[in-house]
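>>> Sequence and predicted structure, then a few things I'm wondering about:
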Amino acid sequence: MKSPYSRAYVAKRLFRLRESGVKYISKKELVKYFKKQNPKISDSTIRRRIYDLKKSGVITNSGRGQYLIENRPSFLPPDSAFLKKVVKSLTKRFPYLSNYCIWETKWLSEFTVHQASLPLVILEVERDTEESVFNFLKESYNNIFLKPGIKEVEKYFAFNEKNIVVIPLISQSPISKIGNIKIPKTEKILVDLFCEKNLFIAYQGQELINIYKNVIKKYAFNRTTFWSYAKRRKRYNQIRRFILENHIEGFMEEEN
């Protein structure tokens, strides 16, 4: 008979919970379960058992002290020679520039119904460096814009060509690193799509709903990171209303 706190036994219990409609479990609940089975179990052993459950794909981080009872991969964007080239030239010219991130809106294509004909490369750099970065890149690239407004987006952005947009990076933005390139985390992209309606005009309305629903359905997603950044951008209430009004599941931290 398997131990009641072995990984296989706990996994079986968790899968039964999932089948009954429970999607999330808290760290407190897992700790309570392990201590009920063995009151003398150490905190380090509990941490190791929770780590094993995550590593084996039984649970996935979904926020501070919260886990999704399901194996979800992290979103991994397609490799881009263009982004690598931009970052290589940028870091060579500005070796002190450590706070930045870069991404392409074509990453969103797997989450949308229609394919946008206005491809953007978003380069966010530390505040007060954006003009220097813009002037440097302007020597090598066409269709590059510094903090564009709605008039520039509508009048000057090129269809079916890469448009490079240089904007200041919001401090404490959720960023990850793939190879030598710093990219925004999925949580940041979703908040920014909501906040920058003029820049991301092609991804508003139903497409924004599609993106939110498909991201949360397919990939690992940290709700704490998402809401912390939404608060950082002072859009918590607006985004919460958008999610509730459109019945988008999986974002609210009180969900279980």
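Yes, it's here. These figures come from a predicted structure and were not determined experimentally.

>>> From now on I want contacts and neighbour counts done on CA atoms only, so please keep to that.
OK.

>>> can you pull out the strands in the chain?
Using DSSP state E, the strands found in the chain span residues 24-26, 60-63, 66-68, 100-104, 120-125, 144-146, 163-168, 175-178, 181-184.

>>> Show me what the third one is packed up against.
For strand 66-68, the elements it packs on are strand 24-26, strand 60-63, judged by 3 or more CA pairs under 8 Å, 6 or more residues apart in numbering; DSSP states H and E.

>>> Throw those strands into TSV and include mean neighbour count and distance to K182, thanks.
Converted to TSV, these look like this (neighbours: other CA atoms under 10 Å; distance: least, CA to CA, whole Å):
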stretch	mean neighbour count	distance to K182
strand 24-26	20	30
strand 60-63	22	21
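
>>> Mind checking these for the one nearest to C195?
Checking those against C195 by CA to CA gives strand 60-63 as the closest, at 21.7 Å.

>>> list the helices and strands the closest one packs on?
Packing partners of strand 60-63 (3+ CA pairs under 8 Å, 6+ apart): strand 66-68, helix 223-232.

>>> I'd like the helices and strands packed on strand 66-68 as a markdown table, with distance to F136 appended.
Converted to a markdown table, these look like this (distance: least, CA to CA, whole Å):
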| stretch | distance to F136 |
| --- | --- |
| strand 24-26 | 48 |
| strand 60-63 | 39 |
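
>>> Quick one: closest of those strands to Y100.
strand 60-63 (24.2 Å).

>>> what does the closest one rub up against?
54, 67-72, 220-225, 253 (CA atoms under 8 Å, 6 or more residues apart in numbering).

>>> Pull the contacting residues for the residue most central in space within the chain.
When the chain is reduced to its mean C-alpha position, the closest residue under CA atoms, centre = their mean turns out to be T186, at 1.5 Å. By CA under 8 Å, 6+ apart, T186 lies in contact with 75, 221.

>>> Including neighbour count and distance to F157, could the contacts of strand 60-63 go into JSON lines?
Rendered in JSON lines, the data for the contacts of strand 60-63 read as follows (neighbours: other CA atoms under 10 Å; distance: CA to CA, whole Å):
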{"residue": "K54", "neighbour count": "18", "distance to F157": "44"}
{"residue": "Y67", "neighbour count": "22", "distance to F157": "42"}
{"residue": "L68", "neighbour count": "24", "distance to F157": "40"}
{"residue": "I69", "neighbour count": "25", "distance to F157": "43"}
{"residue": "E70", "neighbour count": "18", "distance to F157": "41"}
{"residue": "N71", "neighbour count": "18", "distance to F157": "40"}
{"residue": "R72", "neighbour count": "19", "distance to F157": "36"}
{"residue": "A220", "neighbour count": "19", "distance to F157": "33"}
{"residue": "F221", "neighbour count": "25", "distance to F157": "32"}
{"residue": "N222", "neighbour count": "22", "distance to F157": "33"}
{"residue": "R223", "neighbour count": "20", "distance to F157": "33"}
{"residue": "T224", "neighbour count": "19", "distance to F157": "35"}
{"residue": "T225", "neighbour count": "18", "distance to F157": "32"}
{"residue": "E253", "neighbour count": "15", "distance to F157": "38"}
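
>>> take a look at this one as well, against the first:
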Amino acid sequence: MSNKTTTSILEYAEVHRDFSMDDLFAYLHEKVGISKSSLSWYLFKLVNENALVRTGRGMYAKVMKQPFVPKLIGEVREIYDSLLVNFPFAKFCVYQGDIIAPLQHHLSSNRVVYVETDRDSAETVFNFLKDGNRDVYLRPDKDMIYRYVDMDSRVFFVKNLVSEAPLQKVSDVPMPTLEKLLVDILRDADFFYLQGSESEHIFENAFNLYAVNRNRLFRYAGRRKAKEEILSILENLNIK
């Protein structure tokens, strides 16, 4: 993207806290001679980069909320480094359950380390982690967790990584974006304790506290068949 055009858009957004594409176009067309199609592309990119947020049809605002950046603990770093050495061609997403805590209404302990990887690699990764004398579970469901898992202890869940899941690098470790986490909480069996009314509180806290990329959220939700459910949650919470 042109630095001059991007800077001009962000400067306009700084002064006009909530603005329409038409007003922005009138301002920029005179200043840099931009076309409407080019402006649409710039706005699309800036929304995807969490620099701007859509506030309505053809309406935008500068993002004032903080991005969601999960905390990286040493154990997750060590596990990922070990996996990277032993499975250099597999894809991973590794994080600890504590990162969900800021989103929760009723705080529940979760010290699980989640290791998500390609479907074809999951069982091999599970066996590798188990050989290291770790307490590991492969794709655990609600019944397995009820019977055998202490979520307050350091256990490991190995799960399938959905293709094209939105990830972010935290000190080079692939971890979930907020949008991925929100969808997974609705869809994954091991997050059963966060589903129902608690998931609504989680969405409310997520949108109140952090910058949420709606395009990324709905794209991933579409892959997991959760888009309609999320739209319903946002409507119930009156989140525009």
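Structure's in. What do you need? All values reported here derive from a predicted model rather than from experimental measurement.

>>> what TM-score do we get after superposing?
The pair, once superposed, lands on a TM-score of 0.80 when counted by TM-score structural alignment, normalised by the length of the second structure; 221 aligned residues with a CA RMSD of 2.8 Å.

>>> how about the helices and strands packed on strand 60-63 of the first structure in TSV, adding distance to K32 of the first structure?
Supplementary listing: these in TSV, determined by distance: least, CA to CA, whole Å:
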stretch	distance to K32 of the first structure
strand 66-68	14
helix 223-232	22
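
>>> Which one of those lies nearest to S140 of the first structure?
helix 223-232 (33.0 Å).

>>> which bit of the second structure covers that closest one?
Structural correspondence for helix 223-232 of the first structure: residues 214-223 of the second structure, per TM-score structural alignment.

>>> on that earlier part again, could you dump the strands of the first structure into TSV and include distance to E154 of the first structure?
Listed next are the strands of the first structure as TSV, based on distance: least, CA to CA, whole Å:
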stretch	distance to E154 of the first structure
strand 24-26	43
strand 60-63	37
strand 66-68	41
strand 100-104	19
strand 120-125	13
strand 144-146	12
strand 163-168	12
strand 175-178	29
strand 181-184	25
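
>>> Looking at those strands, spot the one closest to N237 of the first structure.
When the strands of the first structure are ranked by distance to N237 of the first structure, counting by CA to CA, first place goes to strand 60-63 at 18.6 Å.

>>> Comparing the match of helix 223-232 of the first structure with the first structure, how large is the average distance?
When the first structure is superposed, stretch 214-223 of the second structure averages 0.5 Å from its matched positions, counting by mean CA distance after the TM-score superposition for the first structure.

>>> Next, the buried residues of that stretch.
Residues of stretch 214-223 of the second structure classed as buried: 216-221 (neighbour count, 16 or more other CA atoms under 10 Å).

>>> Is it possible to get CSV of those residues that adds distance to V170 of the second structure?
Conversion of these to CSV gives the following (distance: CA to CA, whole Å):
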residue, distance to V170 of the second structure
R216, 18
L217, 19
F218, 23
R219, 22
Y220, 20
A221, 23
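
>>> quick one: the helices in the first structure?
If DSSP state H is used as the criterion, the helices of the first structure fall at 7-19, 27-37, 43-55, 81-93, 130-138, 150-156, 186-195, 206-218, 223-232, 236-245.

>>> For V215 of the first structure, which of the strands of the first structure is the nearest?
Where these are weighed against each other on CA to CA, the nearest is strand 60-63, at 12.9 Å.

>>> And the contacts of stretch 189-203 of the first structure?
Where contact means CA under 8 Å, 6+ apart, the residues beyond stretch 189-203 of the first structure that reach it are 116, 118, 148-150, 153, 204, 208, 211-212, 226, 229-230, 233, 235, 239.

>>> and the end-to-end length of it?
Using CA to CA, to the nearest Å, the gap from the first to the last residue of stretch 189-203 of the first structure comes to 12 Å.

>>> now that stretch: how far from the chain's centre is it?
Taking CA atoms, centre = their mean, to the nearest Å, the mean C-alpha location of stretch 189-203 of the first structure is offset from the chain mean by 14 Å.

>>> ok, and for that stretch, which residues are buried?
With burial defined by 16+ other CA under 10 Å, the residues of stretch 189-203 of the first structure counted as buried are 189-195, 198-203.

>>> ok, back up a step: which one, of the strands of the first structure, ends up nearest to L76 of the first structure?
Checked against CA to CA, the stretch from those lying closest is strand 175-178, at 8.8 Å.

>>> so the closest one aligns onto which residues of the second structure?
The alignment of strand 175-178 of the first structure onto the second structure (TM-score structural alignment) covers residues 167-170.

>>> Going by neighbour count, list what's buried in that stretch.
By neighbour count, with 16+ other CA under 10 Å as the criterion, the buried positions of stretch 167-170 of the second structure are 167-168.
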